[in-house]
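Undergrad: Sequence and predicted structure are below.
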Amino acid sequence: MTTEDHFQIGTVTKTRGLKGELQVFVAFDEPEKLKFTTLFIELGGKQVPYFVTFFKLPQKNIAYVLLEDVDTIEKAALLVKKNVFLSNKNKPKKKKNEFGLKDLLNFIAVDENEGELGEIIEIHEYPQQFIATVSYKNQEVLFPLNESIIKGIDVVKGVVTVDLPEGLLDVYLE
């Protein structure tokens, strides 16, 4: 199984309880639309399949998961901080009018106070948030992509308007 056959849905954040239950941060829009019986966890650079016996979404982006043959806290602890994947055949089809944060790649970022920052050259997906990278004044600048930072998106022009926290750019330029 190669990485091209799978897409990442999240990361195991911690164990839960004594019977091998895992808490997974799900960095996937609308995780309730995901349908699967097997997930893959990255171990030693390979995606290892696990059969899911229990999957619950108690809150947005947090899932509780029980896996077949992972029935102790010791076995579950070995999976903490590992990336979780699904097979591409389980990926929900995106509608034409759906737009996610990863789609901001190659958009021009414009700060409300500083003006044009540059093209978003990378989007990193971390547990809890997405981080955009732009090259601003010959420096690589990182900033979070979330509701409080993004003020507007013009899909036609390929522009995302942001309001960066005061002093964030200074950290990179000094």
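TA: Sure, I can see it. Numbers count the residues shown, from 1 in each chain.

Undergrad: Please make it C-alpha for all contacts and neighbour counts, starting now.
TA: Noted.

Undergrad: The protein: helices as residue ranges?
TA: When assigned using DSSP state H, the helices of the chain occupy the ranges 73-77, 168-173.

Undergrad: Just give me the longest strand of this structure.
TA: In the chain, with assignment by DSSP state E, the single longest strand is strand 46-59.

Undergrad: So what's the residue count around Gln47?
TA: Taking other C-alpha atoms under 10 Å as the neighbour definition, Gln47 ends up with a count of 20.

Undergrad: returning to what we had before: okay, the helices of the chain, which one's buried deepest?
TA: Sort those by mean neighbour count, taking mean count of other C-alpha atoms under 10 Å, and helix 73-77 sits at the top with a mean of 17.

Undergrad: Relative to the whole chain's centre, how far out is that one?
TA: Chain-centre distance of helix 73-77: 24 Å, with C-alpha atoms, centre = their mean, to the nearest Å.

Undergrad: try stretch 19-27
TA: Taking the mean of its C-alpha atoms, stretch 19-27 sits 15 Å from the chain's own mean (C-alpha atoms, centre = their mean).

Undergrad: dropping in the other structure now:
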Amino acid sequence: MAHENYYLLGYIVRTHGTKGDVTIHLDVDYPEDYEEVESLFVEIKGELVPYFVEDMNIQKQNKAIVRLEDVDSIEQAQALVGSALYMPIEELEELGEGGFYYHQIQGYSVVDEALGELGIIRAIYTPNTQDLIAMDYQGSEVLIPIVDDIVISADHEKKQVLVKLPEGLLDVYLGPNTDPDDLSEDDED
């Protein structure tokens, strides 16, 4: 099954108990929306394998305890630990104008309101503290916090993400002497 028709839902992080249940991390904004999911796809050796979900109990911090059909022992569950979980893209809800899912904007260009086009989105990082857009800019990786005041909207037709970067953000990544206009031309010694 081709991965491009699926989105990353999360990961199996460990076993739970001795009867085959697993604990998963849901890499989504609203985990409770997935409590009634009937099936999901587990990535095994690069292939997406469908599993029916017998039970999913959402916990705090984007965790859930899941019982998958035909996974009846701790040994079977342990074999799935570390595997990525996927869902078909067609099951995603339609977002309003300018909204986006993370998987949609990879490869889009970043356009700042003041500075214009900056670079291409290479990845989205979702650590526990703050989701970040990773953009290549002048040979450096620049991380842009995904918050409403900074990331304004996405234009899917133009494949662009409009941002309003805080003053000095790019300087943090580029360092003090990276702008050619800042370099002294009076070095005559």
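TA: All right, it came through fine. Here the structure is a predicted model, which is why all the values come from computation and not from measurement.

Undergrad: circling back to that earlier point, who does the longest strand of structure 1 touch, helix- and strand-wise?
TA: Under the contact definition 3 or more C-alpha pairs under 8 Å, 6 or more residues apart in numbering; DSSP states H and E, strand 46-59 of structure 1 sits against strand 38-43, strand 62-67.

Undergrad: In structure 2, what stretch matches it?
TA: On the basis of TM-score structural alignment, strand 46-59 of structure 1 is assigned to residues 47-60 in structure 2.

Undergrad: Quick one: residues contacting Met135 of structure 2.
TA: The contact partners of Met135 of structure 2, taken as C-alpha atoms under 8 Å, 6 or more residues apart in numbering, are Val110, Gly119, Ile120, Ile121, Arg122, Ala123, Glu141, Val142, Leu143, Ile144.

Undergrad: can you give me the strands in structure 2?
TA: Going by DSSP E, structure 2 shows strands at 6-16, 21-26, 39-44, 47-58, 63-68, 84-88, 109-112, 116-125, 132-137, 140-145, 151-155, 160-163.

Undergrad: from the helices and strands packed on strand 46-59 of structure 1, which stretch is densest packed?
TA: When those are scored by mean count of other C-alpha under 10 Å, the highest mean neighbour count falls to strand 62-67 (a mean of 20).

Undergrad: That one vs structure 2, mean deviation?
TA: The superposed strand 62-67 of structure 1 is, by mean C-alpha distance after the TM-score superposition for structure 1, a mean 1.2 Å from where its aligned residues fall in structure 2.

Undergrad: how far away is the closest residue to Val134 of structure 1 other than its chain neighbours from Lys89 of structure 1?
TA: Sequence neighbours aside, Ile120 is the residue nearest to Val134 of structure 1 in space, at 4.8 Å (criterion: C-alpha to C-alpha, 6 or more residues apart in numbering). Remark: distance between Ile120 of structure 1 and Lys89 of structure 1 (C-alpha to C-alpha, to the nearest Å) = 29 Å.

Undergrad: More neighbours: the two, which one.
TA: Taking other C-alpha under 10 Å, Ile120 of structure 1 and Lys89 do not tie; Ile120 has more neighbours (20 against 12).

Undergrad: So for Leu67 of structure 1, which of the helices of structure 1 sits nearest?
TA: Closest approach to Leu67 of structure 1 among these is made by helix 73-77 (9.0 Å; C-alpha to C-alpha).

Undergrad: okay, and the closest one goes to which residues in structure 2?
TA: Following TM-score structural alignment, the partner segment of helix 73-77 of structure 1 in structure 2 covers residues 74-78.

Undergrad: average distance between the matching stretch and structure 1?
TA: Compared with structure 1 after the fit, stretch 74-78 of structure 2 shows a mean deviation of 1.5 Å (mean C-alpha distance after the TM-score superposition for structure 1).
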